[in-house]
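S.K.: Just the structure for this:
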Amino acid sequence: MTYIQLESFFSNFSFLMLFISLIYYWVQTGLLFKQQQNVISMWLANISLFCLLVLRWVESGHFPLSNLYESLIFLSWSFTVLHIILENLTNQKILGCITSPIALFTNAFASFSLPSEMQQSSPLVPALQSNWLMMHVTVMILSYAALICGSLLSIAYLILTRNIDIEQFSSDNSPTYLNEFQKTNVVFQSEQTINSVVNIVPNINPTKLKLIQNLDNLSYRILGIGFPFLTIGILSGAVWANEAWGSYWSWDPKETWALLTWLVFAIYLHTRLTKGWQGKKPAIIASLGFITVWICFLGVNLLGEGLHSYGWIQS
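M.R.: Predicted coordinates for the structure are as follows:
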């Protein structure tokens, strides 16, 4: 088999495995959030995407992050890596309902929406012929993966609490809720905690309450992972920009939106760490961050303008 045939096989196989993972997690989660085993299709999708990236690396002779197609495939692979790590650490199966559709979406967009010429390997332009390519772009995309997943969990939290005045039992007057939130283990420690909250809000289902708390906890922890990666990515990009263009910062559209994204999540973490905010307020900030991440990653590049426009869709 040729490189092109192998790439096509791994691309289609990863799409199939992600689709199976999506169906599995959504169906299982709908059945009263019962305990599940780690689904093998997510592992197979991860391995398939990894093989696809390695093939691109061997074929092109450079790290496969030179255009939109390769970046989307790497982002999809990053979602599967984040899912596997966090699911094994936290044992929270709700993650699969978030990571599987977003990984499938990015994979499908790269494989079926982009023109065929963009999906082909090509030599690096002079500005990308640097060791900083692997460092900067890899860290940035890993940060995007974590920030997108964390933001989606916050959006899910807002959807589930849209008809619930969650603030009335997450205030300083309800220390039981706060203490459970601040623990490393995101699973409830006792039925007494659930019952005390249900007594305050009698219309809320205990299972739903447990899910709501887990969503907010997981969102906070995942965003706490993505923010340092974003910071390192911006700093490494500034150093690379100085080598390539003679300036650490040029207010390029990509740089501007990266800074805006950094500020949004810096505000989110500041409100949680120093102000003690929990619940809907920080979730709204994280939801705004979801929009800024996608604009930073795709939006500004679709314009085909700025110093980061090479290898992307041109207007």
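S.K.: Every contact and neighbour count from this point should use C-alpha atoms.
M.R.: Fine.
S.K.: Give the next helix or strand downstream of the helix or strand Gly224 falls within.
M.R.: Secondary structure assignment for Gly224, by DSSP states H and E: helix 206-245. Using DSSP H and E, the helix or strand that follows helix 206-245 towards the C-terminus is helix 253-273.
S.K.: Just name whatever secondary elements the very next helix or strand once past that next one is in contact with.
M.R.: Per DSSP H and E, the first helix or strand lying C-terminal to helix 253-273 is helix 280-294. Secondary-structure packing of helix 280-294 (3 or more CA pairs under 8 Å, 6 or more residues apart in numbering; DSSP states H and E): helix 138-160, helix 253-273.
S.K.: which parts of the last one are buried?
M.R.: Of the residues in helix 253-273, those with enough neighbours to count as buried (16 or more other CA atoms under 10 Å) are 253-255, 257-262, 264-266, 268-269, 271-272.
S.K.: Closest to Ser247 out of the residues you listed?
M.R.: Glu255 (12.2 Å; CA to CA).
S.K.: so who does the closest residue in space to the closest one that isn't next to it in sequence touch?
M.R.: Nearest residue to Glu255 in three dimensions, chain neighbours excluded: Trp249, at 7.6 Å (CA to CA, 6 or more residues apart in numbering). Neighbouring residues of Trp249 by CA atoms under 8 Å, 6 or more residues apart in numbering: 238, 241-242, 255.
S.K.: For my notes, please list those in JSON lines and give distance to Leu53 for each entry.
M.R.: JSON lines is the format used below for those (distance: CA to CA, whole Å):
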{"residue": "Ala238", "distance to Leu53": "26"}
{"residue": "Ala241", "distance to Leu53": "25"}
{"residue": "Asn242", "distance to Leu53": "28"}
{"residue": "Glu255", "distance to Leu53": "26"}
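S.K.: One more, so I can put them side by side:
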Amino acid sequence: MASFFFINAATLFLFAALLLFLLFTAGRNSRLGRWGRTAAAAGFFCLTAGLALRWRESYLLLGAEGHIPLTNFYESLLFFSWTLILAYLFIDFRFRLPLLGAVVTPLALLSLLAAQLTGDAAIHPLVPALKSNWLTFHVVTCFLGYAAFAVGCATAILYLIRQPGKTPGRPAAKSLFPEAELLEEIHYQAVMVGFLLLTLGILTGSAWAHRAWGSYWSWDPKETWSLIVWLIYAALLHARMIRGWSGKRLAWLSLLGFAATLFCWLGVNLLLPGLHSYGGM
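M.R.: This is a model prediction of the structure:
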């Protein structure tokens, strides 16, 4: 299928972007950072084309049963990679932070490779419970929230490596690492956006569950872990806005939140059977 060509091309571009970002990190050559950004953007556009073509192919194969490519494990890995690169490009456009690409791109590339190596790439008809417009709203908002949390985690990692006022390595490293205050602000904005999107995802998921199964909340493992993730990030935002937390404490809490996010998405699907195990591995 034509979509595979663009998905494979996206993988190659992201691999090139990762190499360029790593070379930028080692050599502090701004030109390498720009090339890495360009390669990441090319990968994003290829992946966008791949997802769009897969959507079209579902209608060619299934007719009226065609659907948006967000309904199984393979497609969720592709879409997660897409949202990660989108989030990185948005932040980099605003703040020019190629160093962030060195942290985000590996996760996006790993997600793409996992899809191609472990996922079921076949296009299947939807089960009745998934034939709802709520599916699109729910999945898109959740994954955009996950991507925002990933950016928050990436900036937290950079903050912890940098150690405010004690930039590691040679003095030239100061031109590589952004100021601690900027990293904290990007982290806060990313977490806030992710929290709002996750909240919207939980609400749309509840509406979808009521329509499909007659109940807004059933304490399914995915629902329970979504609530855990929501509570962690709610605590993080409360600690910053009300308690005045900053620095390393928030950074470590962000790492905990993103670890819980990954378990909510991947761990629950792989380890805990429930209503959200529909997609197959």
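S.K.: about what we covered before: for Tyr220 of structure 1, which of the helices and strands packed on helix 280-294 of structure 1 is the nearest?
M.R.: Going by CA to CA, the one of those nearest Tyr220 of structure 1 is helix 138-160, 7.0 Å.
S.K.: Downstream of that closest one, the next helix or strand is which one?
M.R.: Downstream of helix 138-160 of structure 1 (by DSSP H and E), the next one is helix 175-182.
S.K.: Going C-terminal from that next one, what's the next secondary structure element?
M.R.: Taking DSSP H and E, what comes next after helix 175-182 of structure 1 is helix 191-200.
S.K.: and that following helix, which residues are buried?
M.R.: Under 16+ other CA under 10 Å, the buried positions of helix 191-200 of structure 1 are 193-194, 197-198.
S.K.: any idea whether Trp312 of structure 1 is helix, strand or coil?
M.R.: Counting by DSSP: H, G, I helix; E, B strand; the rest coil, the backbone at Trp312 of structure 1 sits in coil.
S.K.: hang on, I meant Thr71 of structure 2
M.R.: Following three-state DSSP, we place Thr71 of structure 2 in the coil state.
S.K.: For burial, what's the neighbour tally of the aligned partner of it in structure 1?
M.R.: Taking TM-score structural alignment, the alignment pairs Thr71 of structure 2 with Ser66 from structure 1. Residues within reach of Ser66 of structure 1, counting by other CA atoms under 10 Å, total 22.
S.K.: was I right about Ser66 of structure 1 contacting Gln120?
M.R.: No. In this structure, Ser66 of structure 1 is not within contact of Gln120 by CA atoms under 8 Å, at 10.8 Å.
S.K.: Nearest spatial neighbour of the most centrally placed residue in structure 2, chain-adjacent residues omitted?
M.R.: For structure 2, Ala147 is the residue whose C-alpha lies nearest the centre (CA atoms, centre = their mean; 2.8 Å). Setting aside the residues directly before and after it, Ala147 of structure 2 is nearest to Leu84 in space (CA to CA, 6+ apart), at 5.0 Å.
S.K.: Identify the residues contacting the one you found.
M.R.: Counting by CA under 8 Å, 6+ apart, Leu84 of structure 2 touches 104-105, 108, 147-148, 150-151.
S.K.: Among the residues you listed, which pair sits farthest apart?
M.R.: Thr105 and Ala148 (13.8 Å).
S.K.: Those two - which one has more neighbours?
M.R.: Ala148 (28 against 23).
S.K.: Aligned to the more buried one, what sits in structure 1?
M.R.: Match for Ala148 of structure 2 (TM-score structural alignment): Ala146.
S.K.: got a list of what the nearest residue in space to its match that is not next to it in sequence touches?
M.R.: Residue nearest to Ala146 of structure 1 in three dimensions, not counting chain neighbours: Gly226, with 4.8 Å by CA to CA, 6+ apart. By CA under 8 Å, 6+ apart, Gly226 of structure 1 lies in contact with 142-147.
S.K.: could you redo the residues you listed as JSON lines and give each row distance to Leu89 of structure 1?
M.R.: What follows is these, written out as JSON lines (distance: CA to CA, whole Å):
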{"residue": "Leu142", "distance to Leu89 of structure 1": "18"}
{"residue": "Ser143", "distance to Leu89 of structure 1": "19"}
{"residue": "Tyr144", "distance to Leu89 of structure 1": "20"}
{"residue": "Ala145", "distance to Leu89 of structure 1": "17"}
{"residue": "Ala146", "distance to Leu89 of structure 1": "15"}
{"residue": "Leu147", "distance to Leu89 of structure 1": "18"}
